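1. Structure for the following, please:
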Amino acid sequence: MVKRKLFLKKLTYLIILFFAINTNVLSQKTTIYTHDNATYNSALELYDKEKFSAAQEKFAQVLQHIKNDKSEIAVDAMYYHALCGLELFNIDAENLLIKFIYAYPESPKVKLAYFHLGKYHFRKKDYDEALKWFEKIDIYDLSEEELAEYHFKIGYSHFMKKEYEKASTSFYEIKDVDTKYTSSAKYYYGHIAYLQKKYESALQTFLTLSNDEKFSPIVPYYITQIYYLQKNYSKVIEYAPALLDTALPKRVPEISRLIGEAYYNTNKFSESIPYLKRFHKEKTTEISRTDNYELGYAYYKTDSCELAIVWFKKAIGKDDSLTQTTHYHIAECYLKLGEKKYARNSFRIASQLEFDPQIKEDALFSFAKISYELSIHPYNDAIIAFEEFINTYPNSAKLNDAYEFLVAVYFTTKNYEAALASLEKIKNKNIQLEEAYQKIAYYRGIELFNNRKYPEAILHFDKSDTYQLDKKIKADNCYWRAEAYYRLDKNEQAIAAYKKYIFEPEAIVANQVNKAHYSIGYAYFNLKEYNNANEWFRKYVQNAKEENTKIKNDALNRIGDCFYITKDYKAAIEYYDKAALLGLDKLDYSLYQSAVVNGVVGNYNDKISLLNTLINRKEKSHLLDDAIFHLAKTQLIINETDNALVNFQLLIKDYPNSPYLSQALIKEGLIYYNRKDDQNALIAFKTVVTNYTETDDAKEALQKIKKIYIDKGELGSYEDYLVSIGGADSSIMVMDEDYFEVAENSYMKNKCDKAVNELTKYLEKYPNGNYVLNAHYYKADCEYRSGFEDEALINFNYIIEQPKNKFSESALLKAGQLNTNLGKPEDALNNYSQLEYLADIPSNVFIAQVEQMRLNFQLKRPDEAIKYCELIINKDIDDANLITEAHLIYGKAVLEKDDYNLALKEFTTASTSANVFGAEAKYNVAYILCLRGEHEKCEAEVFSLIKKFSSYSYWIGKSLILLADNYVATTDFFQAKVTLKNVIDNSKFPELVNTASEKLAIIEQQEAAQKIVEEEPILDLNLTNDKNLEKLFNEKEEVIEEDLPELNKIIDSEIEDKFKDE
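-> Modelled structure (predicted):
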């Protein structure tokens, strides 16, 4: 088409030359007209020499002096004068040329004026105006050279307006014609084809430019890219490597990527790795997630799993299909490396994303299966996952496997609560699931029992009995149900449950029947049904196989108690003596009780002998003050007055807090009184009145004091004494007994509302009455039982503030409990400290020590806490939970003192327990290991905690947060984030979720700060440094070179989009 047009134009020119008067009208380089005007000719010469300023002056002179403005020379002068202005970029140049067009519309130079105006606007990059003037041109008026220029510039103008079809048409007209614009036209024609994804056309065009002086530096990159985009990877592999030797450094990374991608897409992963690595190494800006994934996948396919994981982790970003696929492959890599715990995390995330259904299904099953295999269930993961799998994929080929695993995980998980909840969702259970339900409900009941949640434990033992398939578990349910009732003080229900257990066949097999006999005995004992209790305790003793046991010793003592209470003293002595013969830790009790009963039946010598044995034992007994007091009393009975006085005085001196102290003082006073030693008698009696005001002992002592003064005839001295003690006599002698008795009767009948009202009235009426102490205690006890804690505390404190009395011990115990409940640890600690010092009941002393251990630690007094921890740990007690708690507190206390070694020892000991204290201790073991930088051990400890203590979700969450910190310390931010997200998604504790969220945000901020975000084209096709191209894209003839970077961005954007598609 172009060639035909050129031929027709030549023919036209010949005709014009033949017929026209002026033969060179359309030539760009104006032939000098033969003209008489020398000035005009001189101007034309200057114009042809491109001396436009001088030429314009000459043409102006011509126009100034010429008389006929219609003459040919006048027309031509005006035309050239305007062209000189265009070349000089004069402000009025365009207007001069337009003026010419309107002044001489018939002039043959008007067509050329259009062309020059188009070029003028093209040079100014005003492509709309350029096209407006170019479109007025008749191409047959242009020379070959002008026609080529016309097609190129009109094509480029359309190109810059993104009118690619029109641009392509114009470039097509000259791309195969030999002109100075040919190679440029080919380049842009090929580039437009490239943009329009006409890759084959673009390829063929660029191939013709392979040896072009101007474009050979750039077309190889197009050719490489097109081969890639055409998925002609063998051509990429064949063509592109040679470019690496000559390419500019900044182009090397992307060429390497194209080659690596080509190998990658032909499954030649081993060959792809060197090129992909070079791309990653030499790329100076941020690498895309896809690029990281591909290098990771190449390593994965070549079994370089450790390296694969490194690059896969860098490919993870927002929730999308790439993230899901990447997590799945990370999981597979960890499996190949034998790191199931890490694989589990990545399968979890892949299963939570919805982009690839097949990956989601397989990842969910794999996550559940690995959780089961590892016995790691931080949030009941395996159970929930298998349930989800079964519900979501009812037609899966793995459905039967899922059911089998679900049943298996019920038995292996330690989280019986979650397992039971899962089973209860299944309405139609087969025999296998019914067996599972029976066992898991039972295990959950035992777990609750061990945590002292007895009502909930009973509920689960009942649930277990829903399916009575396993006879042993059925029997065990009976036993532990009875134990729970017993600990709830529901003795009637406990007795019934124990008796039911006795008749279970499996109970006999388990050899637990006799233990039930013992427990039934205690339940009856608590009910004060002593004959029944006696019967069951004796059944236990008769069937006990081991002679020297603590339980047998205790049972013998309880039999003795039963006989003593029912006044069968001979039998009581017999069983106390049997217990004493065992020589165990209750020997002091057996000796004391036997002595008491011997005293009751008048065997005073035996009583004295037994009490002396007790007193003289090497082991100190809490019954020593009891023994000394009763020894002295017995000696007094048999008229061994001197010995009695010695022992009473021993008690008074060595046991100032003994409840027998006031009685010992009265006995001492009586001995002195009988000896006529009134002075010492008065001292003893007055001590009782002063220290035990408002007690019966004080009343008795005051009567003795009065008698002594009367006997001596010193009533005045007695009156003075009464005044000195503030009228003690009146407070004791007031006849308020009847009024108090009414209130006391209500209290004894457990009518607490009425009793509180009556006791309040009594205290208001008789603030110094004989029964004020009793009234305050009864009132406090009723308020305590009714939940009026503040009011009860006021009355208990009144008791505590009085000299030691019969209510002091109980008041201190309950005040300590109330202050603890009310958040007053300092006051509670003070109560328990006094209780330990004043208590006579061993169990209360022990309670005081336990609570001081707890409260001292709570109040950050580690040394005191440690003291009581050691005391409890060294006691011979059967409460394993308490021993574990003591080791735990011991560990935390020494940890506060930075003694990591001892703390670790104590935590390790405590962590062997399966209760909540064990869970906390296990956490602290991991915590210390993390502090020490023993990160592998810390991780192992956390996983051990999750496996062993899966029921304790708080400590699971804490340990996972610690594990995340441990990962951060080893710069494994990927695992840290996965772990924290697990807590955020599953924990029910807001404080843990908040902590995990804060830590996750910090990690993500740190990662973001490390990234260098900078936009850069995939391939920089900037040609501005090419000197050959500068000649083409010069100011006068061609595209301004600064347009090319924008072109490059267009090219690069297309390639980047293609990579994303891939």
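
2. contacts and neighbour counts: CA atoms only from here.
-> Noted.

3. now residue 423: how far from residue 396?
-> 21 Å (Cα to Cα, to the nearest Å).

4. Look at these two and report which has more neighbours.
-> residue 423 (22 against 14; other Cα atoms under 10 Å).

5. element containing that one?
-> Residue 423 belongs to helix 416-425 when assigned by DSSP states H and E.

6. from the middle of its chain, how far away would that helix be?
-> Relative to its chain's centre, helix 416-425 lies at 24 Å (Cα atoms, centre = their mean, to the nearest Å).

7. Sequence B follows; please return its structure for comparison with A:
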Amino acid sequence: MRLLRIVYTSALFFSFASAHAQQSRIYTYENRDYQEALELYNSKQYQAAQAIFEKVKDNSDDPELEANAAYYSANAGIRLNQLGADKMMEDFMERYPTSVKRNAAFMDVADYYFTHGKYAQALKWYDRAEDLGLSRSNREEFNFKKGYSLFAAKKYRDARKYLERVSATAKYGAQAKYYIGYMAYQTDDYNQANQYFDQVASDGELNSNLSYYKADMNFKLGKFDEAIALAKEQLPTADRKEVSQLNKIIGESYFNKKEYEAALPYLKAYKGSQGRWSLTDYYQLGYVYYQQGMYQEAIAEFNKITDDSNGVAQNAYYHLGECYLRTGKKQEALNAFRNAAQMDFDLTISKDAWLNYARLSYEIGNPYESVPNVMMAYLDRYPDSEHSEEVKSLLVDSYLTSGNYEEAMTMLKKNRNYGDKATYQRVAFYYGLELFNRENYPEASRYFQLAIEEPHHANITSRAAFWKAEAEYITGAYNQAVIGYKQFKQMPGSRSTSEYADVDYHLGYAYFNQKDYANASEHFNAYVNNGKGDDQQQFDAFLRLGDSRFANREYWPAMEAYNKVIERGGKGTDYAWYQKAISYGFVNRTDDKIKTLQNFVTTYPQSTLKDDALYELGNTYVNSNNEPEGVNAYRRLAEQYPMSSLVPKAILKEGLVYYNGGSNAKALERFKKVVSNYQGSEEAMQAVATAKLIYVDEGRVEEYANWVRGLDFVEVTDEELDNASFEAAERHHAEKDHNRAVRSLQGYLDQFPRGIHHVKAHYYLAESFYELDNKAGALEHYEFVANVGGSVYNERSLARTADIYLERKENATAIPYLERLENTADYPQNLMFARSNLMKAFYELKQYDRALNYAEKVLNQQGVDDRIKGDAWIVIARSARETGNEQRARTAYREVAEVATGGLAAEALYYDAYFKHKDGDFEASNQAAQRLARDFAGYKETGAMGLVLMAKNFNALDDAFQATYILENVIKNFTQYPEITREAELELEKIKTQENLNEDNLAREQK
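-> Next comes the predicted model:
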């Protein structure tokens, strides 16, 4: 409150009058020292005077002179602020009780303290003078001074008692009424304050001080027009501090009259209390801006209310949300409405804020909680709201838009009145798709069936049938898949779906995997004839059409299909060329077959089928009685592809050519090479058997026996028992009686550990253990077969061995098997398996350069689906990040976004926001982070990272409220990710430190 500007007058000290009255008497004492001291005292040279008075007091024989000297010495001490001066005066009172100066002393000391503004000390002496016999004029002065001293000490009740005693006097009445009115003003008794102030209004000096108080009182009484008029009247003559307060009175009065345009300049001119604004101050200025459509300015003021929880803050957050909505900043509006909704100071505002929070959550997504949970919370809190039907509708739709189908199903099962049967069908279908993408095919199939059983949307019913068939296809139920695909084709809504164009393609594969090549051929042909589907899928369909016809012995039609592939060109044409060559052989066009194989070997030197082509070329030459060329082809195969599983076959075939041609020595050399390099393989067994014929024919039986005894994989006796024992075990395996197969195969190996069929037995044993989900048991036997080499089971065993180690997270152990598989794989899918897992394994082992190399190989391989492409691009992106190649990481994440779904898509979107933040494009970064919150709400960790990034963007955009609010929510709601919450805490601390610094600077400027 403003300070009083009253100049007080006081009577002359009794001491002065007393001093002059005694002067003639002193002279009669002829005490020159006393006279000199008195002159010094009256000229305010108290130190010198006191020294002489003390001398007089100590040496005088005159009691009165001694008393007077003691009196003046004590008075001088008081005026010199000496420690113990009050005690000196008290000693004077006790020592000289008959002194004529004793009565004057109380008032003299009190008036001295009063005059110097030391009201607490003055009161002490006025209390002692209370009962002295004072004259009437002296009594009035005493009452006024004591009353004012009590007023200054804020003892208003006692002060009023003394001031009222002089309120009717001519000398003190006006001032007394002023102070009584002021005390009533201070205690909010404005009616009484006005009564007293009105009585002194005619006093020019006092009235000039009343305008401020009257303006403030009228404001507090709600008389805003009077307050405005009085404050404006006072403004021109007010001091700096009063100007600020008067502007506040005028501005807030206009505010309360809802005259916001008039209020604005006055509210802006207010400097705050001690240089600081209150929440109400910021709110009022912000609201004035809001009412005039100045939303950016309003946002700036409302944003200064960030750390309080009260009614003003709730109003501010609500109107902040309104301002953000009007400026198109919906994420910011969502945060503000959420804050307002969580406060209960004004229930009407809470309710409306909740509604806006729910609507915005539906529209743009919610990074803090699932959108359906927001809707449910609103309905629980306001079950009778006039907007409940709207929110129920948004609730159901939010499940579909947010992709939170699992919670949707839970909610619909508990509250079927929140959605009709058509809604239930949609949710069941989309939840089925979610489960399908998670590779939970049995559960996906169950929910697709639920959608089919609620046939309210023909489009969804037919799509559910298609995807149910897809789930059955993936789980190997090919016959059920065929039925499902056919049902889909016949459904009324199927033709309008995106899946319809590809259904023949999927039917073709379902028949193909059942070896029903006639039907497979029919559907692949139908698919390629309709000309729909992407180029890669059309290409694949022609290949499978050719394979189906080939398997069905329709070789000329097969070649037509392969020719279509060749015409299109690109990756995969090598396979078509190879198959075309083989087809020529089956239609007795041997020359064409040889020519095509020769062209193939030349045209596709890097093809994974080149070893097959060389082997087939060798066989074809031999069968055409061109043994030299055949041998040449076999030799090229062995030299160029030493790791190929066809090498032992080629060497064996070369040996058989020599044997059949009578070149036994050459034949034995070839057979022994097979036996030496590929021990335990079937080719090695056949080589031993054929070599035996040569040794027997040449009468070298003992030499043969010596040779065979050195081979630990050949049993030279009990061959018939060996075959019989294995045949029984093999039958159990073929019948898929895995438990019996395991016992039989293990028994065979126990009896014939190096028997004729021991490699195959190990492989069958591994497969049986695998089917029984005993992967530890399977691993031992897969590794055995993988390490033998040259076996037809080698490729699959390598893949299985690597896969089991990968499941165990033993990447370093898996890598050698994957590398061998990459070098020997005949099947593209195994090659893809090897490369994609080598890529991931090297990344996990932090060998980023090798991971990048394999990721590039994966992307360059034919027929890579989007899921594997996404994996490759994410490895490139992450490896590039780890190696500091940010530009490559940016490019890779853009590619990830094109093909990935789920968590990888969420990661790609996060880094889109991250790189935009680094570039200083904070608005665009926030848009990406908001998409992350809306479209990938289920990926909490990535979402939390996006929120911290969003807060940094808002801080960079000078929106401290949004930044603070988001970070506080991350800290509160994502404790399961301590690294993220720690980052949020550090960022929040940095923002608050800066905000405090800004406030301090502003306060200094306003002072």
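
8. how about stretch 176-184 of structure 1: buried residues?
-> Buried residues in stretch 176-184 of structure 1, defined by neighbour count with 16 or more other Cα atoms under 10 Å: 179, 181-184.

9. could you say what helices and strands the helix holding residue 423 of structure 1 packs with?
-> helix 381-392, helix 431-450 (3 or more Cα pairs under 8 Å, 6 or more residues apart in numbering; DSSP states H and E).

10. can you redo the ones you listed as JSON lines with mean neighbour count and distance to residue 524 of structure 1?
-> As requested, those are exported to JSON lines (neighbours: other Cα atoms under 10 Å; distance: least, Cα to Cα, whole Å):
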{"stretch": "helix 381-392", "mean neighbour count": "20", "distance to residue 524 of structure 1": "44"}
{"stretch": "helix 431-450", "mean neighbour count": "22", "distance to residue 524 of structure 1": "22"}
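
11. Dump the ones you listed to TSV, plus distance to residue 406 of structure 1.
-> Output for those, formatted as TSV (distance: least, Cα to Cα, whole Å):
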stretch	distance to residue 406 of structure 1
helix 381-392	6
helix 431-450	10
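
12. Quick one: closest of these to residue 989 of structure 1.
-> helix 381-392 (17.1 Å; Cα to Cα).

13. Measure the mean distance from that closest one to structure 2 post-superposition.
-> Here the mean offset of helix 381-392 of structure 1 against structure 2 after fitting is 3.5 Å, by mean Cα distance after the TM-score superposition for structure 1.

14. Please point out which parts of stretch 891-907 of structure 2 sit buried.
-> 892-897, 899-901, 904-907.

15. Please name the nearest non-neighbouring residue to residue 290 of structure 2.
-> What sits nearest to residue 290 of structure 2 in space, not counting adjacent residues and going by Cα to Cα, 6 or more residues apart in numbering, is residue 298, at 5.4 Å.

16. so what corresponds to the one you found in structure 1?
-> Aligned by TM-score structural alignment, residue 298 of structure 2 pairs with residue 308 of structure 1.

17. residue contacts, its match?
-> 295-300, 330, 333 (Cα atoms under 8 Å, 6 or more residues apart in numbering).

18. and with 6 Å instead?
-> Contacts here follow Cα atoms under 6 Å, 6 or more residues apart in numbering; on that basis residue 308 of structure 1 touches 296, 299-300.

19. Kindly report the same for residue 341 of structure 2.
-> 350, 353-354.

20. To which residue of structure 1 is residue 827 of structure 2 aligned?
-> Match for residue 827 of structure 2 (TM-score structural alignment): residue 841.

21. what about its match, how many neighbours?
-> 14.

22. so which strand or helix has residue 326 of structure 1?
-> With DSSP H and E as the test, residue 326 of structure 1 turns up in helix 321-336.
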